[in-house]
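> return a 3D structure for these sequence lines:
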Amino acid sequence: MNSPGADIISLFRNKAPVPLGPEFPPSLAAIGLPAVIENYAHELSESLQVPYEMVLCNFFGVLSAASQRKFCVQVKEGYCESLNLYLLSPLPPGERKSAVTQSVRKPLLHWEKEQEGKYGSLAQEAQSKRLTLERAIEHRRNQAARAKTAQARNAMWQEIQELEAELPEPVHVPRLLADDITPECLAQLMEQQGECLAVIEAEGGLFDTFAGRYSQMPNLDLILKAFSGEPCRVDRKHGQHIGLNHPLLTICVTTQPDVLRSMASNSVFRGRGFLARFLFFYGKSRLGFRLAEPPSVAAATEQAFSTKIESLLSLRSGTGDRPPQTLTLTPGAYEIWKDFFYGVEAQLRPGQRLEHLTDWAGKLPGQVVRLAGLLHLASSSSVDISLDSSVMQAAAALGNRLTGHALFAFHDMGCDEPSACARNALDWIKGRHVERFSLRDCQRAIRGRFPKKKQIQQGIGMLEEHGYIVSVPVPSSGPGRPPGPNYVVHPAVHAAASCSDGVPSQPTQRDTYCFATCVPVGAGEGGKPPFDPSFNAREKEAV
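A predicted model of the protein is given here:
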């Protein structure tokens, strides 16, 4: 006699549910990147036992910080791309994110230390002199305000003008990096540093600050405009006017996935295109499989990386009337980029892969140009202004794979409305242990976020397509409109929820097998550890 579980599973043709959303994105290894990038990224990832993609993300951040003001790429007449990037590598705690960031930033920090030794005393001397003269000027102003005659006031004004003429120009120690900084301070610091700065960090505190940690009001204007170098004017009631003509900012953050999800829940971040400016780098977690005595990074590999960054930092930056050096595409490279552009454009059409990701994908061809420019600088022993087809081919291949990473990222953030509705409905089913329900039941449960019936229908349809539920007809009890169908939940959904020790999980083939045969599942075996897609493969082998 068949068990009740087996009878229910027969409604699903004895198949397990298919996980919602895209598969875990493909590895970024074996693309054919320049040796200085590929060798260092592989060796550092092995040395620290971390995902290769996280190291690669940080490497691009450092490369961008070193060259963003010095070069731009001209794709065609009237169209140029700068070389700054916004990068995110989301990984859970315990993945040694700080160790990666500290290792990769070494050349930048070494350069900053050199500049401090060269200009630090000059900056301190100029500041001291300015403070003294400003105090003297303030004293003269007070005297002028108390003067009883115009002649006395004019004498004070004359002295004030002479003192103001003696004020030395501020000397700012050159910097590349910022950390926990407010939007107003970022604008001021960028003005001091040639309108160019980078944030390369292992935590996402910057996002909390710009979301309104101190002001309770999101302030994204500068961070949005600094992606493409748009002019930005900052005027505050009690502050100094700051005018930035061509600000460029590099952001590289290896934050925790929860930070990314909280950003997605803020309508300002997604609605104003903030998240659409980022490239996402996901890597498979190595937790549970790490070596206690991994190989170290070869001295020659680390030296080659440091030398490349130092050589870029030694070049003059484009500021004021001195524009950045322009890299141009060879005819072959332009044809490869054009083919890539048309390929992305086709995927933006209704029903295609990127139809729900137009804000991010619309910027992808330009992002590929930026990646190509950085790859070109990393691969050239000397500065060559012609960017060839091999470099563009590698950048296009990287762009194609990063598309999968972006699809995974936006799905994980719940920015795709049908997927978000399906996930909310699935959470309700698991949380209330629902085994059978109607469309109206589901609508009542999650209508706070999805008030429209069409939204619920899309979410329920996605759950049905992925095998989480199956519709069963409800017999009519009399005249009038026939009732809508009910939905039966796959037993594996609750089997996974009951044995995952509180870890959200997608049901697996093993859950289906164990429920149908009434075999209990061991603690944790039905769950999927976050960001470890290889777990399901190992689980199937066990079955």
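> going forward, measure contacts and count neighbours with C-alpha atoms only.
Fine.
> quick one, what contacts the most centrally placed residue in the chain?
Nearest to the mean C-alpha position of the chain, counting by Cα atoms, centre = their mean, stands Leu88 at 2.9 Å. With contact set as Cα atoms under 8 Å, 6 or more residues apart in numbering, Leu88 has these partners: 57, 252-255, 278-281.
> this one as well, want them side by side:
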Amino acid sequence: MALMAVPEPAEGPDWGPMPPHDLGAEQAALGAMLLSPEAIADVARLVVATDFYRPAHQILFATITRLHRQGEPADPVSVNAALTQSGEITRVGGAPYLHTLTESVPVAANGGYYARTVADLAQRRAVVETGTRLVQVGYSGDGDIGDLMQVAKGHLDTVRAKAAWTDPVALDAVQGTLPEFPLEALPEWVGRFAAAVSDSTQTPPDLAGCLALAALSTAASGRVWADTGQWSEPVCVYTVAAMEPASRKSAVFAAMNEPVFAAEEHLVEHMKPVIIEAALTKRIADAKAEELAAKAEKDRDPQSIADAMGAAESAGELSVPHQPKLVADDITPENLARRLAEQGGRLSLLAPEGGFFGTLAGRYSGMPNLDTFLKAHAGEPIRVDRQGREPDFVAKSALTIGIALQPEALSEVFATPGGRGRGLLARILYALPADNVGYRTATSVPVPPDVAQTYRHRLTTLLYSLWNLTEPVTLTFTPEARQRITRLLYEEVEPQLRPEGRLGQIRDWGGKYVGAIVRIAALIHLGDHLTDGWARPIDTATLEKAYAIGEYYAEHALAVFGAMGNDPAHEIARKVLDWLTKTTPGEFSARDAFRALRTKQVAKAGDLEAPLALLADLGWIRPAPVPPTGKKGGRPPSPKYLVHPDISGPRA
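Below you'll find the predicted structure:
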């Protein structure tokens, strides 16, 4: 029988010949983290795993902070499960030791106090280690005394420089824990199925939620508009979720879109005899027109000519319906415009990969073609010229996009020439679900049959009822909902678009934010009222649900634009980081950075405030202590910053 590792008893700071440490403070800091997410943030700001003296505590700290970064609970039960899965539970003393830790801290809010003790003692151990090295250097008898002194100074400088520094975070990394898709804001039958698919596939709810929204949009595209009283929006969305390879994107995609593909197949079968009959009628009419034209050419009499002209006009008025198409996959922008024209201006682009965006960016043609993409989001007219035929004209186009792709493909989207300048990037609702690869288990819960059947039946009902509409319908809002839209637009979102505001760095995306909420509200409304949603106005409760989803997308958009380097603050911060890497100063002033980096993008010293604050948040620099001001006063000195000792290391 294997023996369980027995934890050491708590100790005070009675070090004796041992290196400086305080197991009681380490236990209290970890206990606070297990009890409170706020304590996790407080402790993690002050220490790193190697600051803990006991190896078991290093494992516990690393596990707690990893779970917290992934947005998962870090309570004793969750930590125990994670350690059991990784095979490290016995190394930390088993589940009972986790209970010991929570009992060792009087108040979780004191976690920061104990963390400072842990950090201080880690620093003392570094001093002891450095002293031991210096003793060894002194006794070695090798080298000039000046060289020995320089070595000693280097060791001490290293200890001093690393004091309170933690590992910096990559500039391109997504910071913080992004919110999960609020499935509860979707229509009840949609949210239940999306949650069940997420549980069954062991994937984050984000992917199922985004694809559910795209499925609803597929039903509404080209059929429904939403009128706020100030402007109108076509009810269609472009949503893109970026997930790592092997994260089961295809399984979620198949489950969420199965009713859409089944409905398309049914429509094709339903229209087949209609298309055959129309084609035969057209063929007979064309043949009759040809026959009468030949007769008129031969007879040359007025009646024969009149008969031929009448037959030709009748044949010209006949047309053969195109095969119904709800969904396209890998298609060029040119063919997309043509297909939209064939389908009366409505189509969905649904795919578990992002190959379409490479084609859009001009992978094969060498030139990006954004016109159809832009017009079909705004509901604008599209004209398709055809060789030897009259051009097709779509008065109101509407495209849905629901794509799950890999982060590399997302980078390709952002690299599209003109993508941001022409508004391509601003039209997309981005999602960055948490990475689930490596944390899945052998057990999963199948989707309940009744939940799947309800989703299939109701989505199909919505698809058919909107497909059969002969003219587009316009949804309206209740007076209260219209007032809420006005407040949202001018009082809440508009101030966020200022340069210093929350959405100031993505003003192009933020400018379409309220419009996206209006579209989402219409989709939720249609899902709640399957057969008569167009006969009743959208209420405030529905609008608030859409706002919750909109806030989800806003947070993810900020992360995506930042990670992709399209946020000016990130771009300038990268330049600052490159400059620091090349010059490797231990300290610099904001004036030094401005002089070195002054360009059109950094036209004044204030342009560096946000980038320097970002680098400080990520741990690459930190404000230097402000020296006392002199008696003469005068101009305040330029802010100074200390530089992380590992600044020349890798940054991505």
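> and the residue nearest to the centre of the first structure, what pairs with it in the second structure?
For Leu88 of the first structure, the equivalent position in the second structure is taken to be Val240, counting by TM-score structural alignment.
> name the element its match belongs to?
Using DSSP states H and E, Val240 of the second structure maps to strand 238-242.
> swap in Phe207 of the first structure?
When elements are assigned from DSSP H and E, Phe207 of the first structure belongs to helix 205-210.
> which residues outside that helix are in contact with it?
Here helix 205-210 of the first structure makes contact (Cα under 8 Å, 6+ apart) with 179-183, 218-220, 263.
> if you set the cut-off to 10 Å instead, what comes out?
Where contact means Cα atoms under 10 Å, 6 or more residues apart in numbering, the residues beyond helix 205-210 of the first structure that reach it are 178-183, 199, 211, 213-223, 251, 253, 255, 259-260, 262-263, 269.
> mean shift of that helix relative to the second structure?
When the second structure is superposed, helix 205-210 of the first structure averages 1.6 Å from its matched positions, counting by mean Cα distance after the TM-score superposition for the first structure.
> what span of the second structure is that helix aligned with?
If you align by TM-score structural alignment, helix 205-210 of the first structure falls on residues 355-360 of the second structure.
> what distance separates the matching stretch from the centre of its chain?
Here the centre of stretch 355-360 of the second structure is set off from its chain's centre by 19 Å, with Cα atoms, centre = their mean, to the nearest Å.
> cool, stretch 203-210 of the second structure as well?
Average the C-alpha atoms of stretch 203-210 of the second structure, do the same for its chain, and the two points are 11 Å apart (Cα atoms, centre = their mean).
> which part of the first structure matches it?
Using TM-score structural alignment, the residues of the first structure aligned to stretch 203-210 of the second structure are 50-57.
> same thing with stretch 65-79 of the second structure?
Under TM-score structural alignment, stretch 65-79 of the second structure corresponds to no residues of the first structure.
> same thing with stretch 323-339 of the second structure?
Correspondence between stretch 323-339 of the second structure and the first structure is established over residues 173-189, with TM-score structural alignment as the criterion.
> surely His376 of the first structure is in a helix?
Yes. Using DSSP: H, G, I helix; E, B strand; the rest coil, the assignment for His376 of the first structure is a helix.
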